[in-house]
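[1] How does the following fold in three dimensions:
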Amino acid sequence: MAKEFLKTHDKFFANRPLTAVGKYIGYNFKDLILSLYGSYWRHVRKLYVVELLNTKRIDSFRCTQEEEMLLAIHSVWEMSRQGEKLVNLTNLFSSFMQAVMWRILFDTKFFSHSHAKVGGNGLDGFARRVAAAEKAIQILHDIFLAGVETTSTTIEWAMSEILGNPGVAKKMQEEIESVVGRERTVCERDIGSLQYMQCVVKETLRLYPVLPLIFPHESTKDCTVGGYFIWAIGRDPSFGKILGIQATEIYGQK
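    Below is the predicted model of the structure:
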């Protein structure tokens, strides 16, 4: 059933309904997730795929991610040195991802007092190539929020499960020591060799999906799914005949 909705008839259900969220929070439906399916949506999606999420672009941020990770680990060590016995993981992971995403987008430190000028080496340079300023703001807004909230929440759930399952933590530690060793920290190129860690991440995503409910879809064309006939957004005037009434009898218009 899901395959028919999201693949076979994907084009018919790709549209989004008009909502207050899309209008007021999504910059009048400029948001990629909440925008209506059409030429604008295809254009913005192309910008994401070609300009933002290509392999070369993602690889260019690897050093930034690893540097901020080491700073986050060092902050835990510093708190421990000062006598702190408890660490707020929620704040730690959120601050870590905010720092990473801010540097990627604006090429400056998250807690820096310097102004993040447009035109640096980060994705702010990409913003100059977007035609409308409002569109650029929405794209950068989407990337920042999506990158921070989803990742930090997933890491927090993973840590809570690992802390509650010492056996899992021990297996992960043993795998890291055998693959990476104790002389350096884990980096992105090690992930392919850490099979058990990959299983832990996938199990976390299965148990605690960041978005358990997908955003609403709106049908734009009649089709049949799973043997059920679905008419476009319930606007088929002939359906009233089945109920023994005419559509115009209730609202005065079709």
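
[2] C-alpha from now on. contacts and neighbour counts both.
    Noted.

[3] where do the strands sit along the chain?
    Here the chain has its strands, by DSSP state E, at 223-225, 228-230.

[4] most neighbours per residue, which of the ones you listed?
    The highest mean neighbour count among these belongs to strand 223-225 (a mean of 14), with neighbours defined as mean count of other Cα atoms under 10 Å.

[5] got the strands of the chain as CSV, with distance to Leu163 columns?
    Converted to CSV, these look like this (distance: least, Cα to Cα, whole Å):
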stretch, distance to Leu163
strand 223-225, 44
strand 228-230, 47
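
[6] please give me the structure for this one as well, since I'd like to look at both together:
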Amino acid sequence: MFCITSIIYASIIVLVVYVFYKLDTRYPNGLPPGPTPWPIVGNLPHLGPIPHHSLATLATQYGPLMHLRFGFVNVVVAASASVAKQFLKDHDAKFSSRPPSSGGKHIAYNYQDLVFAPYGPRWRMLRKICSVHLFSNKALDDFVHVRQEEVAILTRTLFGAGQSPVKLGQLLSICTTNALARVTIGIRVVGNGSRGGDPKADVVNDMVVELIQLAGEFNIGDFIPVLDWLDLQGVAGKMKKLHKRFDSFLNSILEEHKSGKIGEMGHVQLLSILISLKDDADGKGQKLSDVEIKALLLNLFVAGTDTSYTTVEWAIAELIRHPELLKQAQEEMDTVVGRDRLVTESDLNQLTFLQAIVKENFRLHPPAPLSLPRIASESCEVNGYTISKGSTLLVNVWAIARDPDMWTDPLEFRPDRFLSGGEKPDADVRGNDFEVIPFGAGRRICAGMSLGLRMVQLLTATLVQAFDWELANGLEPENLNMEEAYGLGLRRAEPLMVHPRPRLAPYVYKSG
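    As a prediction, the model looks like this:
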């Protein structure tokens, strides 16, 4: 009986989906080219295990502006700098909102955050709060000491590793998470061996990693709404469970902060400011709720930690594979900074070659290889093709930065392309030069870009200055696995296991 009932229900669902599909397949004329969609699921099977790779391959066949069909949703993919510029600059106002998604609904407090919130007054309020109180130059300067202290702790930990190999990404994650936590909520939240932290919050990093993976899933229910309740991939269920864990952690932080149990003396953390703004966040009667505060903190913990440490992990991996570049960067460091102290943020502007390394690393290994989707609020025309209202936009940042029409030897790690005499000496990664847009561009550009740049530059500079690097288990650099694991962020398929070899006097590590 159970089997017969299941078959009947399945048959009804398939019939309903088919009818909806047939009613919803009236495409507007003048669409960009793209692969033929499958029945019902559309082009979802074309995405493969690593979507930004699959979409880049499709772009070589169909061009830099493609149309796809994900279930019932029209999707356009930009895979060149010129096409991305049209969407994110010329038509930016029409692509400033997000489409409905499981992540926004089940993780981000039903779109009450900054990342998934629809474009409008509340989003602008949240963006302004972050821009003024966390990511302005003044705010960043006020907390220079926090970033440098956490990087110094990381350096001492690596110095004390001895002959034991370390999982570099894990230690980088601890550093970036605690640096951000001290600025936002006033405490270190991740343990670091004997240096500790808040023991009950050691699971923060695991939650962040899981969220990045889940948020990168293409959930069938997002594209075929009549199947959403079935949760065929189990994505929604996992998101709900993860949300409960994150919410419990954030509730405990709020309660302890309100009771005065946490917070560093002498500096006002972002959480204190958010709580003070609850009554009138923007001075115009727009109040900030506890849910919005938690949603904003969730964004900061996820976007402000994972992207930074994975980017630095990729950079060190590239320098290990190119020892001549590591040596050149160390020579610059010895000349500009010397060997009797650790590099500081005030040194970074003088480190021309180090900055070129960081840019080249952002080019080859962008933190978000496939941009967070946007939705068209109006129809428009791009490259002579019709982009209909309601279409979802994906920008393949990874493909754009490897475009052979824009870059010489695009798969090679060549920092000199960003130096004087190189092919892109004036290229900027802040969203103005669309050949390399690791933080996105336009109104929805990453709010934490300035903080991310500072943290990535400081961490990379410190690891270059303070250590030589050897791979664990006698692995030769040319055999290092550089494959990617897909998620919302660009993670390594295999963690980087290394032996850090100190190259400065012992007192420098102890005094840093």
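
[7] Please state their TM-score.
    With the length set by TM-score structural alignment, normalised by the length of the first structure, the two chains reach a TM-score of 0.86; 231 aligned residues with a Cα RMSD of 1.7 Å.

[8] picking that back up, quick one, which of the strands of the first structure is nearest to Asp107 of the first structure?
    strand 223-225 (47.3 Å; Cα to Cα).

[9] residues of stretch 21-32 of the first structure that come out buried?
    For stretch 21-32 of the first structure, a neighbour-count test (16 or more other Cα atoms under 10 Å) marks Gly22, Gly26, Tyr27, Asn28, Phe29, Lys30, Asp31, Leu32 as buried.

[10] wait, which of the residues you listed is closest to Asp10 of the first structure?
    Within these, distances to Asp10 of the first structure taken as Cα to Cα reach their minimum at Leu32, with 16.4 Å.

[11] Just give me the match in the second structure for that closest one.
    Aligned by TM-score structural alignment, Leu32 of the first structure pairs with Leu114 of the second structure.

[12] So Ser308 of the second structure versus Phe301 of the second structure, what's the distance?
    Distance from Ser308 of the second structure to Phe301 of the second structure, counting by Cα to Cα, to the nearest Å: 11 Å.

[13] same deal with Arg69 of the second structure?
    From Arg69 of the second structure over to Phe301 of the second structure (counting by Cα to Cα), the distance is 33 Å.

[14] More neighbours: these two, which one.
    Using other Cα atoms under 10 Å as the criterion, Arg69 of the second structure and Phe301 rank with Arg69 on top: 23 against 20.

[15] Against which helices or strands is the one helix or strand that one maps to packed?
    Using DSSP states H and E, Arg69 of the second structure maps to strand 65-70. Using 3 or more Cα pairs under 8 Å, 6 or more residues apart in numbering; DSSP states H and E as the contact test, the elements touching strand 65-70 of the second structure are strand 73-78.

[16] re earlier: between the strand holding Arg69 of the second structure and strand 73-78, how many degrees?
    For strand 65-70 of the second structure against strand 73-78, the angle by axes from the mean of the first three to the mean of the last three Cα atoms, to 10 degrees is 150 degrees.

[17] Just tell me what Asp222 of the first structure corresponds to in the second structure.
    In the second structure, the residue paired with Asp222 of the first structure is Ser379, using TM-score structural alignment.

[18] Beyond the helix or strand encompassing Ser82 of the second structure, next helix or strand please.
    Element membership for Ser82 of the second structure (DSSP H and E) is helix 81-85. Counting by DSSP H and E, the next helix or strand C-terminal to helix 81-85 of the second structure is helix 102.

[19] Where in the first structure does that next one align, residue-wise?
    Using TM-score structural alignment, helix 102 of the second structure pairs with 20 in the first structure.

[20] quick one: the matching stretch to the second structure mean distance?
    Once the two models are superposed, stretch 20 of the first structure sits on average 1.6 Å from its counterpart in the second structure (mean Cα distance after the TM-score superposition for the first structure).
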